[in-house]
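Q: need the 3D shape of this:
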Amino acid sequence: MLQELTIKDFAIIQDLNLSFNRGMTVLTGETGAGKSIIIDAVGLLAGGRGSSEFIRHGATKCVLEALFSLEGNSTTYKLLKDYDIDSEEDSVIIQRDIHRSGKNVCRINGRLVTIATLRLIGESIIDIHGQNEHQELMNPERHLNMLDHFGDQKLIQLKKNYQETYADYKKVKKAYDKWQNGEQALAQRLDMLQYQTNEIEIAELLDGEEEELLEEKNLLANYQKIMSALSISYDTLQGDEVNGIDLIGNAMTEMSSLEEIDEKYKVLSEAISSSYFQLQEAASDILREMDQTAYDEDRLNEIEKRLESIKQLKRKYGDSITEIKAYYEKIAAELNQIMNRENHLTNMTKELSHLSKELIKRGSELSEKRRVVAKKIEQAIHEQLKELYMEKVVFEVQFFKPIQDFASENAHESGFDDVEFYIATNMGEPLKPLARVASGGELSRMMLAMKTIFSKSQGITSIIFDEVDTGVSGRVAQAIANKIYMVAVHSQVLCITHLPQVAAMADNHLYISKSVENDRTKTHVNSLVSLEKIEEIARMLAGTEITKLTLEHAKELTVLAETEKQRQKQLS
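A: I've put the predicted structure just below:
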């Protein structure tokens, strides 16, 4: 639902802030005041085509912003999630800036998006229908999806079952085609896998080997430094001449003679004695290290060569020996499949045949259910058309492919069906695609009939009618007013109208006017209350001069409208 709309420097509108409510809102007012401009602004926020010509004269850019509440719109939620756009507050803020240079900046909940993304998400929230804008109903590619939305839970489950099988079928079919058609590629792949497995096998890699080699290399590379430090340390501790251990031994002897005199000397004596024996043990360890440590240049070269081999394998197959071995297991399994290609293809053929039969079975079940739902739609729309005085119009959902002709190679994600809505507007005329029907009063009523049927199931929270009542009057005008309100029971409706019958049915009435200030045109929007609404309806009935009789007529229209609105609420 559209809650707030802000327009700055757009066409003749300098700065406008509007709040919208649930139900049916009509916009009326003098020609050129900006009614359609407001709808154009909403259309741009839904991803409509922008142009620098929209920018108000003298401004460098126009800024459009709207706040929508999602109200459980699952389609929009899914799209926001797909594009990683935050929607925690169950609302969407869309902003679009159009610069004089032609640059467009689009944001959804503060995140920059492309025009294509804006259009995709915008169309799931807003549906704008004008005299020449048909959108969903006029797009044959959307008819199948609309048909499915009209279905019950059984149809939804059948479609889900089909799509799961379709995904499995596509996966196996892709792999099968790759194996079946890629003889040369498979031969090249075989050569490469044989080379790679052979190269890894010959290396005979061991877990932890690289770390051990690096440690050994470090010791050999620092042989001179190690031997020098060991030698100096040993000479210092236990050399032929005066050494540290002998000196500490003297201190130990002297301190031991004082142990009986006082406890504190005994403690010191024991500490020196402990150090003496620890240093003797350390000197022995150093001597053993000196005897065992030897420099082997051949071993160092061998280690460096092995490390280089491991490095080359890591560069090709993984960042560690563990990863290289895991890669080996993977390609060895693939190599085995290629070596046993015929058996593998036989198994895949069996699996593909099974999935193909299951796909056709589930697709047929889905199509049968769709055809039942299609009959219900046809009946429902014919009932709506009768109320719009179009009882002779024939509406039909046409399926272009009989179920017995279904073949797995013709399957698509939504099934096997190709569906389009057809109508015949006059008796004796052949059915024609809805998308090719000329605009005008008949098309407006046709659109309203379908909106009434589909507004419950489409999930779109805001529907906009831009002068769809052009070319009608009298009882047809009242019928159109009733239908627009019926749509508003389930979705928020914004409607630009010149028909007093439509205005009388509104829950909210916005009057658009304009004035000239400082030689510039300025748009004003006023929300009309009860008496103001009656006066505006009287103006729509009479034109410039409003008489007492016209006011009485306007009042009568609003009373009749309230009665009709209560009736429709009870029916819904």
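Q: can we go C-alpha only for contacts and neighbour counts from here?
A: Fine.
Q: all helices for the stretch 251-400 of the chain, in order.
A: Secondary structure of the stretch 251-400 of the chain by DSSP state H, counting those that start in this stretch: the helices cover 263-292, 297-317, 321-339, 341-387.
Q: tell me what the last one is packed against?
A: Meaning helix 341-387. Secondary-structure packing of helix 341-387 (3 or more C-alpha pairs under 8 Å, 6 or more residues apart in numbering; DSSP states H and E): helix 143-150, helix 153-181, strand 394-399, helix 441-458.
Q: show me what counts as buried in the first one.
A: Buried positions in helix 143-150, judged by neighbour count with 16 or more other C-alpha atoms under 10 Å: 143-144, 147-150.
Q: show me what that helix is packed up against.
A: So helix 143-150, by 3+ C-alpha pairs under 8 Å, 6+ apart, packs with helix 341-387, strand 419-424, helix 441-458.
Q: and this one, please, so the two structures can be compared:
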Amino acid sequence: MLRELFIKKFAVIDELRVELHEGLNVLTGETGAGKSIVVDALGLILGQRGQSNFIKTGAKETVVEAIFDAVSVASTEALGIDVSEELIIRRVVSSTGKNRSFINDSSVGIATVTEIGSTLVDIHSQHENQSLMSKSRQMRLLDSFGRTEDAVKDYSITLGRYRAMLDERARLAQNISNRDKRIEILRFQIDEITAADLDAKEAETLSKERAVLANLTTLKELSEGAYEVLHKRDGAMEDQSAVVVDSLEKLTKIDESASEILSMAKETQSYIKELSVMLRRYKDNIDFVPERLDTIETRLEAIRKLERKYGETVEVILNYRDSAVAELDELTAVNEKLDSIEAEIASARKRLEAAAEDISKQRAVTARRLESEIASTLKVLAMPKARLEISLTLNRNEDGSLKLLNDGADTVEFLFTANPGEPLKQLQKIASGGELSRVMLALKSAFAEYDDIPVLVFDEVDAGIGGETAERVADKLKELSKRRQVLCVTHLPQIASRADNHLMIHKHVSDDAVAITVETLYGQDRQVELARMLSGSITDISLEHARELLKKGGDV
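A: Just a heads-up that it's a prediction; the model follows:
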């Protein structure tokens, strides 16, 4: 239930707090007092587009807040917002065009507000195409009325799988059309990479070896020079180290404290001899072989060529080959896969067509039952000759097969005529506001058992009606309010007299400002307002008539 609506700096409203009750709530007041502005503000809560012209002149922003009793809303649960005690939706629209939305003080996107708002409140006004005007909404309501939602849900799940199989078949068929050429390319690439016998470290190793081969002359000169210093040249380090050791041996015989120096000298002499042997081997093994350098250059160029074609590194090339092998395996097995998926598609389509036909049959039965119920309600609303027909079309393709749509194979359309002999028209093309109001009221009444939207708002549903018809509309609104909370903006005293909560909108105009206030009417004040609505002025006759209406409505 909607408990309270707070409006600040909206249109001509400075600040307004509207308290609502269970049952039938009515808003009355002089023409232009601002009753419909309240409904417009509520529309902002439902996610309608926030516009700068909503903002009161001179204000920086408008704020609209609605407080609902605790409800269970999947969207808030997914966002982790606790609404176990109450749900508060707040919209803030600034003069700069910035919109902000909050649920229980948690910032949310406008899409979330729209989704949640659509489950809480349904507004019907003279100038709006409401949810019942939508063919998809009409279809959902028909399914809800006939309890076919589960069958439609199962159908939709199967349809999703069927469409996925069609996509897979198209992909496989595309593969077949290009398969032979692609197989030839893949086999060439796999063979080329495999024949190269690549190793991840090979290029690095070859590059190092190439660097050595390219500098053999320098290496030879350097190693020869070092060897001569150690071994061959006059005064070579080997000879000099021997002289040092001989001298230290003699010295140690005289002074034993020099034994450690002698030991170090002998160790150094041993290192020099070993270094000399190693250098001799190194220089003797330096042998320039031009063919080896050519071989390395050729191999490195082959690797670089593969890198340019398949990737920047050997690892990438090898990964490409593995992917090519997997694709080749798939292509060579595509015929077998295609045959298998064709059989699955045929089976799924057969199940879908059977389900769609069954759903269509159930809808046809439901449509006739709903038409009968609507006709009975329209008679109560003083439209005894009116007829609402639910048109169901089972769509087929050119080959006669069923056209599989998202929720079956049907399209649905609510058609209406007010008088015998007149053609049926689409519901949204009904010209008369009074007729449209009563049809919408009849539909709302019929669907109230099945549509779980808790709050219904009617903005001037009384357009174009009066007298006995007004009485009947009032009775129907009262009946509807026993199952849903109803908020009704009205000019008809017959409807206002049935209210469980009567709110009057006052517009106060001064030289430099306009103020809107709301007053909950009781007793004598309510009688006076009904008298004004009856005759435009307060007279003994209009007051008496107002008392009669209240008595009839059970309030006196």
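Q: in CSV: the buried residues of helix 143-150 of structure 1, plus distance to Leu355 of structure 1.
A: Conversion of these to CSV gives the following (distance: C-alpha to C-alpha, whole Å):
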residue, distance to Leu355 of structure 1
His143, 28
Leu144, 24
Leu147, 26
Asp148, 24
His149, 27
Phe150, 28
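Q: Gly554 of structure 2 maps to what in structure 1?
A: The alignment partner of Gly554 of structure 2 in structure 1, by TM-score structural alignment, is Glu562.
Q: do you know how far its match is from Glu263 of structure 1?
A: 111 Å (C-alpha to C-alpha, to the nearest Å).
Q: more neighbours: which of those two?
A: Between Glu562 of structure 1 and Glu263, counted using other C-alpha atoms under 10 Å, the more crowded position is Glu562 (16 against 11).
Q: now the residue sitting nearest the centre point of structure 2. Nearest residue, chain neighbours left out?
A: Taking C-alpha atoms, centre = their mean, the centroid of structure 2 lies closest to Ala111, which sits 8.9 Å from it. Spatial nearest neighbour of Ala111 of structure 2, chain neighbours left out: Gly47 (7.3 Å); criterion: C-alpha to C-alpha, 6 or more residues apart in numbering.
Q: what is the burial count for that neighbour?
A: For Gly47 of structure 2, the neighbour count with other C-alpha under 10 Å is 20.
Q: please apply the same query to the one 3 residues further on.
A: Residue neighbour count, defined by other C-alpha under 10 Å, stands at 22 for Gly50 of structure 2.
Q: do Tyr176 of structure 1 as well
A: Tyr176 of structure 1 is flanked by 19 other residues according to other C-alpha under 10 Å.
Q: that one matches what in structure 2?
A: So Tyr176 of structure 1 corresponds to Arg169, using TM-score structural alignment.
Q: against Ile45 of structure 2, how distant is the spatially closest residue to Leu213 of structure 2 that is not a sequence neighbour?
A: Closest residue in space to Leu213 of structure 2, ignoring its immediate chain neighbours: Leu293 at 6.5 Å, by C-alpha to C-alpha, 6+ apart. Computed as C-alpha to C-alpha, the Leu293 of structure 2 to Ile45 of structure 2 distance reads 81 Å.
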